[in-house]
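Q: everything below, folded, please.
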Amino acid sequence: MSDTPPDRLSVNPKSPHFDEPTLMRGIGIRFKGVQRRDVEEYSISEGWIKVQVGKKMDRKGNPLTLTLNGPVEAWFESPAVDAEGAEHDAAKGEDEAATPDAE
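A: So this is what the prediction gives:
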């Protein structure tokens, strides 16, 4: 897995931008300098997020969303896990992760 989140991601399983493994890893979103936890969908390159409007639903039962424009930053909240189950953190170098701390 890459340490860069996708350019566009949605939490709606019906969306073509839905990616469950990426969502399970956890995505953090900062919009206009403020961390948001209520984002339904985002696009970094187009500079927008979609947030739910209260508890209102449309006629098909989907939550009503409002599109907000501005600078969007995204990051993973947990490190990548490879096929063997070992975690990889981008902040650590390979040499640092391979050698234990000597005391």
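Q: could you use CA atoms for every contact and neighbour count after this?
A: OK.
Q: the chain: strands as residue ranges?
A: 8-10, 27-31, 34-36, 39-43, 48-57, 63-69, 72-76, 80-81, 87-88 (DSSP state E).
Q: you'd agree Pro71 is up against Gly47?
A: Yes. Between Pro71 and Gly47 there is a contact at 5.3 Å, judged by Cα atoms under 8 Å.
Q: please give me the structure for this one as well, since I'd like to look at both together:
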Amino acid sequence: MTDTPPDRLAMNPRSPFHNAAILDRGVGVRFKGEERTNVEEYCISEGWIRVAAGKALDRRGNAMTIKLSGEVVAYFHDQA
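A: Alright, predicted model coming up:
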């Protein structure tokens, strides 16, 4: 594996951007300089993250998400 996280990553296993091996390694996300732990999906090149919108669910039982724009920095937890 490389030492840089992917440009786009999703936590949902049904997403085409989901990668279980990378998620098992542990990925952290800083959004606008603040550590975020509730990120469902991110894209570094486009500068956005998706976070859960409270406890609301859609008709398939997935969490409703909000797309926030800003500076996104992803990193692996095992790096010093």
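Q: before we move on, the earlier item: let's have the strands of structure 1 in a markdown table, adding mean neighbour count and distance to Glu94 of structure 1.
A: Output for the strands of structure 1, formatted as a markdown table (neighbours: other Cα atoms under 10 Å; distance: least, Cα to Cα, whole Å):
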| stretch | mean neighbour count | distance to Glu94 of structure 1 |
| --- | --- | --- |
| strand 8-10 | 20 | 29 |
| strand 27-31 | 18 | 24 |
| strand 34-36 | 12 | 30 |
| strand 39-43 | 20 | 31 |
| strand 48-57 | 15 | 35 |
| strand 63-69 | 15 | 38 |
| strand 72-76 | 18 | 19 |
| strand 80-81 | 15 | 14 |
| strand 87-88 | 14 | 9 |
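Q: adding distance to Pro16 of structure 1, write those out as JSON lines.
A: Shown next, in JSON lines, are the strands of structure 1 (distance: least, Cα to Cα, whole Å):
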{"stretch": "strand 8-10", "distance to Pro16 of structure 1": "8"}
{"stretch": "strand 27-31", "distance to Pro16 of structure 1": "18"}
{"stretch": "strand 34-36", "distance to Pro16 of structure 1": "22"}
{"stretch": "strand 39-43", "distance to Pro16 of structure 1": "11"}
{"stretch": "strand 48-57", "distance to Pro16 of structure 1": "15"}
{"stretch": "strand 63-69", "distance to Pro16 of structure 1": "17"}
{"stretch": "strand 72-76", "distance to Pro16 of structure 1": "19"}
{"stretch": "strand 80-81", "distance to Pro16 of structure 1": "23"}
{"stretch": "strand 87-88", "distance to Pro16 of structure 1": "28"}
